[in-house]
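Student: just a sequence and a predicted model for now, questions to come.
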Amino acid sequence: MKKLFLLIIFVPLIGLAQEWTVLRPDGFVPVTIPKPNKPIEDIVESSKFWADSFNRNEREAFDVYDVTENGLKIDGFRENAFFNRDRGRIFNYRIRYTLTVTFKDSICTILFSVPEIYTERTLTKIELSDFFASDGQLKTDYDEAKPSLEKTANRILRSYAAYISQ
């Protein structure tokens, strides 16, 4: 009985620990969740409330735009979204991210993308494709950047999905 109880407790936690999306040379893999059982107008309002609360500590404002009956987009910023080491120094990067949310039938697809990467307040020329060599392999310079950015992306995606599903 005790083993059954532990199994019931830990199996859902393992699912929560799994990554939702991963970064590939062509960008992040889209995530699909069941579409919340509420009208689009309510999902849009929930999205605005989520963006406001999730981006509350950021210096720049968020934006919810391109709202249609089939989806919407959310832009926001994230401090310390990922880090990289170079010659023993740690460099933290800030990102502007976009969530592209589309609805089709009973499915909600969310695509996480990073159109801009900053060091402090300065826009860099770094793009996500720079993390990878031409053969698709991760460059050694980005060994720590990729997993730390994936962690940030998954945190944002989980937060958004949980909020709109309430």
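Tutor: Sure, I can see it.
Student: only C-alpha atoms from now on, for both contacts and neighbour counts.
Tutor: Will do.
Student: the protein: helices as residue ranges?
Tutor: Secondary structure of the chain, counting by DSSP state H: helices at 2-17, 40-54, 145-164.
Student: so which of the ones you listed comes closest to Phe103?
Tutor: helix 40-54 (9.0 Å; CA to CA).
Student: give the buried residues for that closest one.
Tutor: Within helix 40-54, the residues that count as buried by 16 or more other CA atoms under 10 Å are Ile40, Ile43, Val44, Ser46, Ser47, Lys48, Trp50, Ala51, Asp52, Phe54.
Student: returning to that earlier point: of all the helices of the chain, which one is nearest Gly27?
Tutor: helix 145-164 (10.9 Å).
Student: greatest separation within the buried residues of helix 40-54: which pair is it?
Tutor: Across the buried residues of helix 40-54 (CA to CA), the longest gap, 20.4 Å, separates Ile40 and Phe54.
Student: need the helices of the chain in CSV (columns: distance to Ile107).
Tutor: Formatted as CSV, the helices of the chain follow (distance: least, CA to CA, whole Å):
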stretch, distance to Ile107
helix 2-17, 20
helix 40-54, 13
helix 145-164, 12
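Student: between those helices, which one is nearest to Thr98?
Tutor: Across the helices of the chain, closest to Thr98 is helix 145-164 (CA to CA), at 10.3 Å.
Student: can you pull the contacts of the nearest residue to Thr102 once chain neighbours are set aside?
Tutor: In this structure, Thr102 finds its nearest non-sequential neighbour in Gly71, 4.1 Å apart by CA to CA, 6 or more residues apart in numbering. Gly71 is in contact with Thr100, Val101, Thr102, Phe103, counting by CA atoms under 8 Å, 6 or more residues apart in numbering.
Student: adding another structure so you can compare the two:
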Amino acid sequence: MRNTAFFVAGMALLLVQSNLFRVLSWVHVPGLIPSLVLPLILFMGVHEYSLARGAAVAFVLGYATDLVGIAPVGLYTFTYVAIFVLVRAAGVRLAAQTVLMQLALALASTLVHSVMVLGLISIFGRDAYVPRAIYPMALPHALSTAAISPIIFRLARRIHAATATSPHVEAARGT
């Protein structure tokens, strides 16, 4: 139930993100559009979700991002799963409960994600000019994603609380 709720929320955020480009098109700062799905994946990684289920949700949301955007199919699919696994591995040491930690986690993760995307595009891309054209967008993108991340974390926390099962239901299932 929880994974379905996060998937639906991720798809809704992806729709908002795709329309946000039109709203912010009057601002002439390349890369200012935040990634709304990435903080949701960070929340799942930090809050100790099942590795298989969290990676599956990250995979589907990454594939949907590939289909909505103009990126090569598989780029965001791979990078979202990789970011989920990296954040989950570091999640034991990170407590993203405060807004400052959420901002720091989102900023660092978005920068790592941008480096991964740039690296993959420079290795597998057909045009050599593309990485040089998009690397200046990494910092504004990371800053805007970090700025919006506390709102996404709050939304994810509400979904997490709303889909929590009682201990009696889990005991009846045998988990």
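Tutor: That came in fine, so what should we check first? Here the structure is a predicted model, which means the values were calculated and not measured.
Student: quick check: TM-score for this pair?
Tutor: Here the TM-score for the pair of chains, by TM-score structural alignment, normalised by the length of the first structure, is 0.33; 94 aligned residues with a CA RMSD of 5.0 Å.
Student: what's the residue closest to the geometric middle of the second structure?
Tutor: Centroid-nearest residue in the second structure, with CA atoms, centre = their mean: Leu38, separated by 1.2 Å.
Student: for that one, give me its contacts.
Tutor: Leu38 of the second structure touches Tyr80, Thr110, counting by CA under 8 Å, 6+ apart.
Student: can you tell me the SS state at it?
Tutor: Secondary structure, DSSP: H, G, I helix; E, B strand; the rest coil: Leu38 of the second structure is helix.
Student: isn't Pro131 of the second structure right next to Ser122, touching?
Tutor: Yes: judged on CA atoms under 8 Å, Pro131 of the second structure makes contact with Ser122 at a distance of 5.9 Å.
Student: tell me which element Val169 of the second structure is part of?
Tutor: Here Val169 of the second structure sits within helix 167-173, counting by DSSP states H and E.
Student: likewise for Ala104 of the second structure?
Tutor: Here Ala104 of the second structure is assigned to helix 99-124, by DSSP H and E.
Student: returning to that earlier point: for the contacts of Gly71 of the first structure, which one is nearest Val31 of the first structure?
Tutor: Val101 (9.6 Å).
Student: check the gap between the closest one and Phe82 of the first structure for me.
Tutor: 23 Å (CA to CA, to the nearest Å).
Student: my guess is Phe6 of the second structure meets Ile159, correct?
Tutor: Yes: between Phe6 of the second structure and Ile159 there is a contact under CA under 8 Å: 7.3 Å.
Student: neighbour count winner among those two?
Tutor: Phe6 (22 against 16; other CA atoms under 10 Å).
Student: need the three-state assignment for that one.
Tutor: From three-state DSSP, the assignment for Phe6 of the second structure is helix.
Student: and the gap between Leu13 of the first structure and Leu7 of the first structure?
Tutor: 10 Å.
Student: how many neighbours does the closest residue to Val99 of the second structure other than its chain neighbours have?
Tutor: Spatial nearest neighbour of Val99 of the second structure, excluding adjacent residues (CA to CA, 6+ apart): Pro150 at 6.1 Å. For Pro150 of the second structure, the neighbour count with other CA under 10 Å is 21.
Student: how much space separates Pro150 of the second structure from Ala108 of the second structure?
Tutor: Distance from Pro150 of the second structure to Ala108 of the second structure, by CA to CA: 14 Å.
Student: repeat for Ala9 of the second structure
Tutor: 23 Å.
Student: neighbour count winner among the two?
Tutor: Neighbour count, other CA under 10 Å: between Ala9 of the second structure and Ala108, Ala9 has more, with 19 against 15.
Student: in terms of helices and strands, where is the more buried one?
Tutor: Using DSSP H and E, Ala9 of the second structure falls in helix 2-23.
Student: could I get the contacting residues of the closest residue to Phe77 of the first structure other than its chain neighbours?
Tutor: Counting by CA to CA, 6+ apart, Phe77 of the first structure lies nearest to Arg96, which is 4.4 Å off, once chain neighbours are set aside. Arg96 of the first structure makes contacts with Asp75, Gly76, Phe77, Arg78, Val114, Pro115, Glu116, Ile117, as judged by CA under 8 Å, 6+ apart.
Student: which one of these is nearest Val67 of the first structure?
Tutor: Distances from Val67 of the first structure to the contacts of Arg96 of the first structure, taken by CA to CA, are shortest for Asp75, at 12.6 Å.
Student: perfect, that will be all.
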